[in-house]
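In: here is a sequence with its predicted model. Questions after.
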Amino acid sequence: MKLNALVNKYNSANLVLRIAISIVVGALLGVFLPSQKWISEFGVLFVGALKAVAPVLVFILIICSLANGKSRLDRRFVRVVALYLVGTLLASFVAVGSSIMFPQNLELNVSADVSTVPTDIYEILHNLLVNAVSNPFASISDANYIGILVWAAFMGFAIKKIASPVTFTVLQDVSNAVSMVVRWIINLAPLGIMGIMYTSVSTNGIGIFKTYGSLILVLVGTMLFVMLVVVPALVGLVLRHDPYPLVLKCLKSSAVTAFFTRSSAANIPVNMALCKRLGLDREFYSVSIPLGATINMSGAAITITVMALATVHTLGVPVTLTSTLIVCLLATIGACGTSGVAGGSLLLIPLACAPFGISTDIAMQVVAIGFIIGVIQDSMETALNSTTDAIFTATAEYAAWRKQGKPLPKELFHEHKAEEHESEDHETEEHDA
């Protein structure tokens, strides 16, 4: 009975509060019990479970949505893709501004490990196309979301053409079962995040701030500016409403788990659960969220741009407007081809260094530095990437609601609507007078 009471108390507590407590507990355990490595297993199991269930969830949800769906993705899909790409491009421009205002010098004395990295845009696009038609079972196994999206779409449309009503019922039951498993895993997030926090503190400590503190501040500051200023401005421009209630709600629900898992792919189930709470169309977000985990990479664009320009400044290479614009475009296109896993953006730094004539050997030294600061950089990058997946998906959906005359969620937009009603009432009173 005591165990059941404890479990019920755990489940009834607010998830964000549980995660906040787990962060503190994990940090304290990392400081005072750094040799108890078994604690880190909670984090390993949590991230592993999310990464394992996410491809299956995406594959099943897309098939189910397209097979059962009566509506088309229509302009919502075009709008969310545009938001993903524009947001990533704007992030790269902001990163250029940050690099100019706060130029960084790197200590290029780490051993270089020249490995296979993309050499040009053609190779990145080629890899995307190859991934799109890779074996569907291999795509699920390797968490290749481009392949998952393509094959799930084919299967969904095919089933819609030929399947019987019984098939639709079975698909819906399987979808509900996978979603329930995801909810169980997310409910254990506090334990997983405690383990991840313990690993970070016990392994890295605060040593990275001594050598690369300034670089970390530029990266983190740029990402925060994009999240708190650029993204809300873009959302406000589309919705014509105060964007911060939506942005803050998504930050609260998505950013924390993305920060600690350091994987946009692993955070897909969290974002899908968030979209459901926001009242979005499952047919839409079951496609837009995994697509965002693949091509919506504002944080990656910032990392690529800042690290490349820091290399340029360190070597004293002259910077022109043309080369800067090329870097922004390379960072945007390259970021869209970044895998949604920890450290995925770092291997594209050599590509951004190429327009300045910087050799791959030197660029790979910068990649090595990126992995050193990755515990901070990659966590912030993933939080920005994954949270904006949910923000832009909601924005595209709510923009469609506005055109249809459908009211927006009161808990997110009631203040602005109240101001509109007050303004309308005031105009009516003046007219009557």
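Out: Happy to help now that I have it. Predicted model, so just to flag it, every value in this text is computed and none were measured. Numbering: from 1, shown residues only.
In: make it CA atoms for all contacts and neighbour counts henceforth
Out: Will do.
In: helices or strands up against the helix or strand hosting A82?
Out: In this structure, A82 sits in helix 74-101 according to DSSP states H and E. Using 3 or more CA pairs under 8 Å, 6 or more residues apart in numbering; DSSP states H and E, the elements in contact with helix 74-101 are helix 207-225, helix 282-295, helix 298-315, helix 321-336, helix 374-404.
In: so which of those is the most packed in?
Out: Among the helices and strands packed on helix 74-101, judged by mean count of other CA atoms under 10 Å, the one packed with the most neighbours on average is helix 298-315 (a mean of 27).
In: hold the first one in mind and look at this next one:
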Amino acid sequence: MKIKFGLLPRIILAIALGVLIGSFAPEWLARVFATFNAIFGSFLNFIVPLIILGFIAPGIAKLGKGSGKLLGLATFFAYFSTIIAGILAFMASTTILPNFMKAGTMSNIDDPEHALAASYLTLEMPPVFGVMSALILAFLLGIGMASTGSKTMVSFFDEFQAVIEKTISYVIIPLLPFHIFGIFGNMAYGGAVAEILSLFAVVFVMIIILHWIMLLLQYTAAGTLNKKNPFFLLKTMMPAYFTALGTQSSAATIPVTVQQARKTGANERVVDFAVPLFATIHLSGSTITIVSCAVGVMLLTGEVPAFGSILPFILMLGVTMIAAPGVPGGAVMAAIGLLESMLGFDQTMIALMIALYLAQDSFGTATNVTGDGALSMIVDRFTNGKKAV
């Protein structure tokens, strides 16, 4: 029987080997690491605007399909839940993380392609357009396709999105462990790896706790509105939670989510409409993870995250992750452009973000899909089980 070596074990192995080898790597090997990281980092910069365009434009276009009132309510509650999750994560991480880490640990570490040695090769890959241009274009095209009902353009962007998803699945994700290996080799060389690994442990535990706090908030609201026990409702949705842990995909978990959401007593017509929609637009668990990791990385570099700068990031994040692909790390890939343009993350910080995120991606996905059951009940309560148009 063939044993599958999943992404998480590969990430863990990459970190361990990076720490070990980076401690005594000769210069020629350091230059090999630097060359790979420089090329891969350039490719990430090139692909990010295409990811934004490929995800958001068809995602917005498809929101135009369906019932008016039900669609509007479902979209509102999904976005509201995502924003609340981001604010919760910011408040918790800025309160807890400074007590467990030394601020400015990474302040003396350069970009990975320059820290250990000079790269053997410099390969420029300028993006076709910038991140903000991609966002504006995606909104413009997405809204235009939704309002005109253009089947040809929707079909084109569906295929374009499939190409981007393949690129992520078969190029970026397989190469990420090597990139993370180089980053941690660099950190081991710079003497900051111990503090960073301790941050991983603290952030991981904090994020899991925040996920469950968010689920309790969602099901308390759903239970109060529908006069049902929130703990019974949460227990009913547990098969969806554990299925998502295994699949790491909201889309793959839809059948189980629908089945369990029906058992909560929500109207079947509402559930059948809302759950597939929430699978692409409701990402409260992923938002908690991204915001918490971002705050942690900012603290490592000596920055003090301010709510005034993080809130716009959270608001944009709730939109940018729409229709994130059903592959591990899809949400953080969609968020890279915002991390760079709004929070000023460099390639080292981006690599840390990716490593932190992928270490618990399945837990974020599980929180997303489990929360879909609560939101379906809330939408059902406000529509009285009818598909209003």
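Out: Structure's in. What do you need? Owing to the predicted nature of the structure, the values given are computational and were not obtained by experimental measurement.
In: and the helix holding A82 of structure 1, which residues are buried?
Out: Within helix 74-101 of structure 1, the residues that count as buried by 16 or more other CA atoms under 10 Å are 76-77, 79-81, 83-96, 98-99.
In: skipping adjacent residues, who's closest to the residue sitting nearest the centre point of structure 1 in space?
Out: Geometric centre of structure 1, nearest residue: S386, 1.6 Å, by CA atoms, centre = their mean. Excluding its sequence neighbours, the residue lying closest to S386 of structure 1 (CA to CA, 6 or more residues apart in numbering) is S264, at 5.3 Å.
In: show me what contacts the one you found?
Out: Applying CA atoms under 8 Å, 6 or more residues apart in numbering to S264 of structure 1 gives the contacts 258, 293, 340-341, 382, 385-386.
In: can you do 10 Å?
Out: Contacts for S264 of structure 1 (CA atoms under 10 Å, 6 or more residues apart in numbering) come out as 51, 257-258, 270-271, 289-290, 292-294, 296-297, 339-342, 381-387, 389.
In: again, but for I146 of structure 1
Out: Residues in contact with I146 of structure 1 (CA under 10 Å, 6+ apart) are 128-134, 139, 152, 290-291, 293-295.
In: let's see 8 Å
Out: Contact partners of I146 of structure 1, counting by CA under 8 Å, 6+ apart, are 128, 131-132, 291, 294.
In: from the residues you listed, which is closest to D361 of structure 1?
Out: Of all the contacts of I146 of structure 1, the one with the least separation from D361 of structure 1 (CA to CA) is L128, at 25.3 Å.
In: let me know the helix or strand that that closest one is in.
Out: L128 of structure 1 belongs to helix 121-132 when assigned by DSSP H and E.
In: tell me, how many neighbours does W184 of structure 1 end up with?
Out: 11 (other CA atoms under 10 Å).
In: name the SS class of it, please.
Out: Classification of W184 of structure 1 using DSSP: H, G, I helix; E, B strand; the rest coil returns helix.
In: any idea how far it is from L50 of structure 1?
Out: W184 of structure 1 sits 11 Å away from L50 of structure 1, taking CA to CA, to the nearest Å as the criterion.
In: go on, I358 of structure 1?
Out: Counting by CA to CA, the gap from I358 of structure 1 to L50 of structure 1 is 38 Å.
In: so for these two, which residue has more residues nearby?
Out: L50 (22 against 18).
In: for that one, which non-adjacent residue is spatially closest?
Out: Of all residues not flanking L50 of structure 1 in the chain, A266 sits nearest, at 5.0 Å (CA to CA, 6+ apart).
In: and that neighbour, what's its match in structure 2?
Out: Counting by TM-score structural alignment, A266 of structure 1 corresponds to A252 in structure 2.
In: where does its match land in three-state SS?
Out: Recorded secondary structure, A252 of structure 2: coil (three-state DSSP).
In: against N204 of structure 1, how distant is A52 of structure 1?
Out: A52 of structure 1 sits 27 Å away from N204 of structure 1, going by CA to CA.
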